[in-house]
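Novice: prediction below, plus the sequence it came from.
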Amino acid sequence: MTSRYLDYSGNMDGELRMPGKDKHFQNTEDRTDSGLDSLKDEDYNRIVSGVQNLCIPVSATPQDYEPEPWKVQNNEDGDTLLHLAVIHEAKDLAEEAIRRSYRDGYYLNRQNNLYQTPLHLAIITEQAEIAEKLLQAGCDPEIRDYRGNTALHIACQRGSLRGVGVIVQYSKFQLPSLLTCYNYDGHTCLHLASNNGYLAIVEHLISLGADINAQEPCNGRTALHMAVDKQNPDLMYLLLKHGADVNKVTYQGYSPCQLTWGRENSQIQQHLLSVTEKSLQYLPESEDEDSSDSESEHSDDEYMYDDCKLMCQGLN
């Protein structure tokens, strides 16, 4: 397919025309004083030649897209040849399929029955080299699977530092969106890395601009609340070092410090007590007076959280 270019009048015939006029550039006598008169003839001719040879490729649209026969085939699970090559780690076959699909977004972004693209599968199978080639070929890193996870979500959840690095390197324009994207459980990439204790990934995401105080939509926990829940002092110190808000409360009104009561790690509790506002250091009196009521409320919160997760999935 030969490349075409638009001329100034919007025609596709490849002939350079004056703006708003249906005539060719034949001489320079009628030009306005744009500074071109001061150019030498050879410089002027070189500029005109460059403009005439300027080509703007016309991307394929769904209407005129005619894929090769092997690109439209898939099995009962919705997996294409490229999906299967990645799943079975047939590197040579995967690379050849990617090479023959360069800038073919229709094929590179095909989703199987679980809405997984080849990029999702490359991250799941720890094939950073294949993920890199997919991104170089033009796949979309923002596509989400049936759980609302982008490939970056999966890399953060699995603790794949190489996977995170590759996606970040080739997704500079999409990165702000990727960092703020919630999956269907209400987790950002930072939430997943924090919840699983992958400190290097947590720090890397923060350095890239991830919101350290982002709250889960269902209950309002931040990464710092998760550090308390997971009893992870190293994560707590890391988050505080990078400016996590110790006074941020959940939608039920609990600060990270308040969540330390009744938990074993006194190191976390003592440090949070020293940096948290006094009004947010201790549990409300009603909770201290009746622990059984507290347990009942906790169960209700869990039910509410599960219902909220289902609602989030339905909305997405």
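Specialist: Done, it's in. Numbers count the residues shown, from 1 in each chain.
Novice: C-alpha only now, for contacts and for neighbours.
Specialist: OK.
Novice: tell me which residues touch residue 136, please.
Specialist: Residues counted as contacts of residue 136 (C-alpha atoms under 8 Å, 6 or more residues apart in numbering) are residue 170.
Novice: an error on my part: the question was meant for residue 197.
Specialist: Shown here is residue 197, whose contacts under the criterion C-alpha under 8 Å, 6+ apart are 232, 235.
Novice: and residue 70, helix, strand or coil?
Specialist: In three-state terms, and counting by DSSP: H, G, I helix; E, B strand; the rest coil, residue 70 is helix.
Novice: how close does it sit to residue 81?
Specialist: Spatial separation of residue 70 from residue 81 under the definition C-alpha to C-alpha, to the nearest Å is 7 Å.
Novice: so residue 165 is in which element?
Specialist: Under the assignment given by DSSP states H and E, the secondary-structure element containing residue 165 is helix 161-169.
Novice: please identify the buried residues of the helix or strand that contains residue 202?
Specialist: Assignment of secondary structure by DSSP H and E places residue 202 within helix 199-208. Buried residues in helix 199-208, counted by 16 or more other C-alpha atoms under 10 Å: 199, 201, 202, 203, 205, 206.
Novice: same thing with stretch 252-267?
Specialist: 254, 255, 256, 257, 258, 259, 260.
Novice: and the helix holding residue 202 with helix 161-169, angle?
Specialist: Calculated by axes from the mean of the first three to the mean of the last three C-alpha atoms, to 10 degrees, helix 199-208 forms an angle of 10 degrees with helix 161-169.
Novice: who touches the longest helix anywhere in the chain?
Specialist: Of all segments of type helix in the chain, defined using DSSP state H, the longest is helix 291-315. When contacts are taken as C-alpha under 8 Å, 6+ apart, the neighbours of helix 291-315 outside the stretch itself are 147, 184, 185, 186, 218, 219, 287.
Novice: confirm that the fourth one sits in a strand.
Specialist: No. Counting by three-state DSSP, residue 186 is not part of a strand but coil.
Novice: was I right to think it contacts residue 218?
Specialist: Yes. Under the contact definition of C-alpha atoms under 8 Å, residue 186 touches residue 218, with a separation of 6.7 Å.
Novice: just give me the neighbour total for residue 273.
Specialist: 19 (other C-alpha atoms under 10 Å).
Novice: got the contact list for it?
Specialist: With contact taken as C-alpha under 8 Å, 6+ apart, residue 273 is in contact with 257, 281.
Novice: in terms of neighbours, single out the busier of residue 70 and residue 81.
Specialist: Taking other C-alpha under 10 Å, residue 70 and residue 81 do not tie; residue 81 has more neighbours (19 against 11).
Novice: adding another structure so you can compare the two:
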Amino acid sequence: MDNRGDRKKEADDASEEICDSGFDSVLDSFRSINQEYHRNIKKQSPEEADDGDKIDSVTEDRLDSSYGSSSISSENLSDILQSCKITEVKYSKRPETEGFTQEEIEILTSISDDGDTILHLAIIHEEQQFALYLISLFPKDVLDMQNDLYQTPLHLATYLNQPVVVQALVEKKACLELQDQDGNTPLHVACAQGYLECANELTRENVAPQSNVLKMQNWRGMTCMHVAALQGNHQFIELLMRKKANINAQEGTSGKTLLHLAVELHDQSLVSLLLKKGAKVDMVMYNGCTPLHLAVGRQDANIANLLCQSGADKLLRNMEGETAQDLADGNDDILALFPFDDIQISGRSVVNF
């Protein structure tokens, strides 16, 4: 059952509650976030703190670092934030400042040493109501700001599985196509983490056309469909197909389609699903291998049989000049799929001797 309306009401109610409570409560919330970090970082030795800043992955150690800039603390905020505020030169738009004190403006327009805005920090620390208030306050330019790992607030809300925040960002027209340091869009992140609610929000019908997002590859050459296939997540694949994602898209490094990946993973149910949905059975990788080449090479007789029943061409040769049969390596179950007394064209017998 679609509970989007309930989440929308929750988001609206939370935003109204914060607005009614005044900016002082928002400021207190921000201070409490940083007081918590300030307490935690004192428990670490200087060496441990340094190690926390050595980030190798978009989706792993980053959270443990607390987006670890000690330039933001609960002590003397206005003085400290002077050195890291968002400048007019770099960002042309600021939040509306009418009725705010200079200290409040400095906090709203500040960034940490890791490039995180106050909205990044609110999402990281799961301060949902505060994040919703900031989303309602900020213009689109600020919502799309990327930190030092090129993560937008939408990346973080997706990675932390906060569908209400994702919904609010999408409704405010946050960009869906910005890529993090691994080339992942927020939808890539949702597919990799298996967060279906977030994926639904990122592909909603009333969002601008999704074609570019569905075609985009990360730095490993993977579209969102490829990422979902690697996770074996059939629900995501079906969702993306309903959104008109290309089932025969080739990933950028070796030219594998979803069907190639499903064969490699020995995922017979996914192979069946893809074939029923119109996947091309004889698509070739950059090295000329078809899904049948891969199935036979991996000694998977069941999937090889399924591909043959779907009309796979047994005579196609890869760049090494090998047919699928050449890769059978004496496997009787697989060799039985390649009768020697048949002349075949496009995988079908035309003459029997």
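Specialist: Okay, I see it. Quick caveat, the model's predicted, so the values are computed rather than measured.
Novice: Provide the TM-score value for the superposition.
Specialist: Here the TM-score for the pair of chains, by TM-score structural alignment, normalised by the length of structure 1, is 0.67; 230 aligned residues with a C-alpha RMSD of 2.6 Å.
Novice: returning to that earlier point: for the helix holding residue 165 of structure 1, packing partners?
Specialist: Packing contacts for helix 161-169 of structure 1, counted by 3 or more C-alpha pairs under 8 Å, 6 or more residues apart in numbering; DSSP states H and E, involve helix 128-137, helix 151-158, helix 199-208.
Novice: what about the strands in structure 1?
Specialist: Taking DSSP state E to define them, one finds no strands in structure 1.
Novice: please report how far the counterpart of residue 186 of structure 1 in structure 2 lies from residue 344 of structure 2.
Specialist: Alignment note (TM-score structural alignment): residue 186 of structure 1 maps to residue 221 of structure 2. From residue 221 of structure 2 over to residue 344 of structure 2 the distance is 35 Å, taken as C-alpha to C-alpha.
Novice: now swap in residue 197 of structure 2 and tell me
Specialist: Distance, residue 197 of structure 2 to residue 344 of structure 2, by C-alpha to C-alpha: 48 Å.
Novice: same check, this time on residue 191 of structure 2
Specialist: Relative to residue 344 of structure 2, residue 191 of structure 2 is positioned 40 Å away (criterion: C-alpha to C-alpha).
Novice: quick one, which of the two is more surrounded?
Specialist: Neighbour comparison, residue 191 of structure 2 and residue 344: the larger count goes to residue 191, with 28 against 17 (by other C-alpha under 10 Å).
Novice: ok, that one touching residue 227?
Specialist: Yes. Applying C-alpha under 8 Å as the test, residue 191 of structure 2 and residue 227 come out as touching, 6.2 Å apart.
Novice: give me the mean distance between the helix holding residue 202 of structure 1 and structure 2.
Specialist: Once the two structures are superposed, the average separation between helix 199-208 of structure 1 and the matching residues of structure 2 is 0.9 Å (mean C-alpha distance after the TM-score superposition for structure 1).
Novice: start and end residues in structure 2 for that helix, please.
Specialist: When structure 2 is aligned by TM-score structural alignment, the counterpart of helix 199-208 of structure 1 is residues 234-243.
Novice: residues of stretch 65-79 of structure 1 that come out buried?
Specialist: Burial within stretch 65-79 of structure 1, assessed by neighbour count using 16+ other C-alpha under 10 Å, is assigned to 71, 78, 79.
Novice: what's the span of that stretch, first residue to last?
Specialist: 20 Å.
Novice: now swap in stretch 196-215 of structure 1 and tell me
Specialist: 16 Å.
Novice: that older thread, kindly reformat the buried residues of helix 199-208 of structure 1 as a markdown table containing distance to residue 297 of structure 1.
Specialist: Formatted as a markdown table, the buried residues of helix 199-208 of structure 1 follow (distance: C-alpha to C-alpha, whole Å):
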| residue | distance to residue 297 of structure 1 |
| --- | --- |
| 199 | 32 |
| 201 | 34 |
| 202 | 31 |
| 203 | 34 |
| 205 | 34 |
| 206 | 33 |
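Novice: pick the one among those residues closest to residue 224 of structure 1.
Specialist: For these, the minimum distance to residue 224 of structure 1 (C-alpha to C-alpha) is 11.5 Å, reached by residue 202.
Novice: contacts only, for that closest one.
Specialist: The neighbours of residue 202 of structure 1, taking C-alpha under 8 Å, 6+ apart as the test, are 190, 193, 194.
Novice: burial check on the alignment partner in structure 1 of residue 312 of structure 2, number of neighbours?
Specialist: When the structures are aligned by TM-score structural alignment, the residue of structure 1 matched to residue 312 of structure 2 is residue 276. Around residue 276 of structure 1 there are 18 other residues, counting by other C-alpha under 10 Å.
Novice: setting aside sequence neighbours, what's the nearest residue to residue 318 of structure 2?
Specialist: Leaving out its chain neighbours, the residue that sits closest to residue 318 of structure 2 by C-alpha to C-alpha, 6 or more residues apart in numbering is residue 288, at 4.0 Å.
Novice: quick check: the aligned residue for that neighbour in structure 1?
Specialist: Match for residue 288 of structure 2 (TM-score structural alignment): residue 253.
Novice: and the gap between that match and residue 283 of structure 1?
Specialist: Note on residue 253 of structure 1: its distance to residue 283 of structure 1, by C-alpha to C-alpha, is 10 Å.
Novice: aligned partner of residue 78 of structure 1 in structure 2?
Specialist: Aligned by TM-score structural alignment, residue 78 of structure 1 pairs with residue 115 of structure 2.
Novice: that match against residue 146, yeah?
Specialist: Yes. Shown here, residue 115 of structure 2 and residue 146 form a contact pair, counting by C-alpha under 8 Å, at 7.2 Å.
Novice: helix or strand: which one has residue 47 of structure 2?
Specialist: When secondary structure is defined by DSSP H and E, residue 47 of structure 2 falls within helix 46-52.
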